[in-house]
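Enquirer: Prediction below, plus the sequence it came from.
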Amino acid sequence: MTDPDLSRRIRDAGGRVTTARLAVLRCLADADEPLTPDEVLEYLGRNSDHVPDRVTIYRAIDWLAIHGLVRRLATVGRAARYEPVEDREAHAHFQCRRCAQTRCLPAPTPPLPPLPPGYAAERIELVIHGLCAACRAGDTP
């Protein structure tokens, strides 16, 4: 997605296009996996001329999440992970219980079970917890 597309999404959500909002949304859109705010800060430090401070990063992520442009994932540990909300099918995630690496899985999320009458699902999260290949390689039988 291009910066003009990302800027339009921010404006369509009713917000001002700030440097921080655009940088965070660009970072999450470019990432191969959901990121923590600290990982966003590291990425911007390596790849951007303008690096917002930690508080500004958190505020930008909060605004983007509140306005439905990024989603917070349930994770192991204290650090939340975020990914952009895109016009694609819902998908599951795998999270390593040892290193906390979180990966998007290509398979679609299983179908939603029937809900009681009058209920409406707004969001589904499927997180599979286990050990990633690198952490498994360090395991002893």
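Expert: Looks like it came in fine. Residues are numbered from 1 along each chain as shown.
Enquirer: switch to C-alpha atoms for all contacts and neighbour counts from now on
Expert: Will do.
Enquirer: Residue 17 and residue 5 touch, don't they?
Expert: No: in this structure, residue 17 is not within contact of residue 5 by Cα atoms under 8 Å, at 11.4 Å.
Enquirer: More neighbours: which of those two?
Expert: Between residue 17 and residue 5, counted using other Cα atoms under 10 Å, the more crowded position is residue 17 (15 against 10).
Enquirer: before we go on, here's another structure to hold up against the first:
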Amino acid sequence: MNPELDKKLKSKNIRPTAMRQLVLQVLIDQNTAISLPELEQKFEKADKATLYRTLKTFEEKRLIHHIEDGTGAVKYALCHEKCNCHLEDLHVHFLCTKCNQTYCLDEIQIPDIKLPSDFLLESVNLVVKGICSNCKK
């Protein structure tokens, strides 16, 4: 058991288990968002349902967020430390059209969207597409 991972899980009211620690470590080590199939490849012997439930728990407890980047696969990434997954915490995502990796651009917030008064905003997804710095080299 890793005390740092336990602390991070407990801070979000998630009971630490070996699988949750392993999944969290993979998410920490990633510099891009990861899809469930990509995660399954890292845990070949793990039960797919367990991995899915782990991601859903992490998302419900606001440890991670999901990204629909237009590739057809939902991807997941760690939330930043102070994120509560409120609209003001939303940020831009970048999809590299060459390597198909999705990056969280935490420093670029989604602009305030003014809807007509009789509309209710529930979620926003802003994906910018182009060539990432790795592929540009």
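Expert: Received, thanks. If you're wondering where the values come from, they're calculated on a predicted model, not measured in any experiment.
Enquirer: Going by length in residues, pull out the top strand of structure 2.
Expert: Counting residues, the longest strand in structure 2 under DSSP state E turns out to be strand 102-109.
Enquirer: Average separation of that strand from the aligned part of structure 1, please.
Expert: In the superposition with structure 1, the average deviation recorded for strand 102-109 of structure 2 is 3.3 Å (mean Cα distance after the TM-score superposition for structure 1).
Enquirer: Following element in sequence after that strand, please.
Expert: strand 127-130 (DSSP states H and E).
Enquirer: give the contact list for the most centrally placed residue in structure 1.
Expert: Closest to where the C-alpha atoms of structure 1 average out (Cα atoms, centre = their mean) is residue 83, at 1.7 Å. Neighbouring residues of residue 83 of structure 1 by Cα atoms under 8 Å, 6 or more residues apart in numbering: 28, 29, 33, 34, 35, 70, 71, 72, 73.
Enquirer: In a markdown table: those, plus distance to residue 134 of structure 1.
Expert: Output for those, formatted as a markdown table (distance: Cα to Cα, whole Å):
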| residue | distance to residue 134 of structure 1 |
| --- | --- |
| 28 | 24 |
| 29 | 25 |
| 33 | 16 |
| 34 | 18 |
| 35 | 19 |
| 70 | 28 |
| 71 | 27 |
| 72 | 25 |
| 73 | 22 |
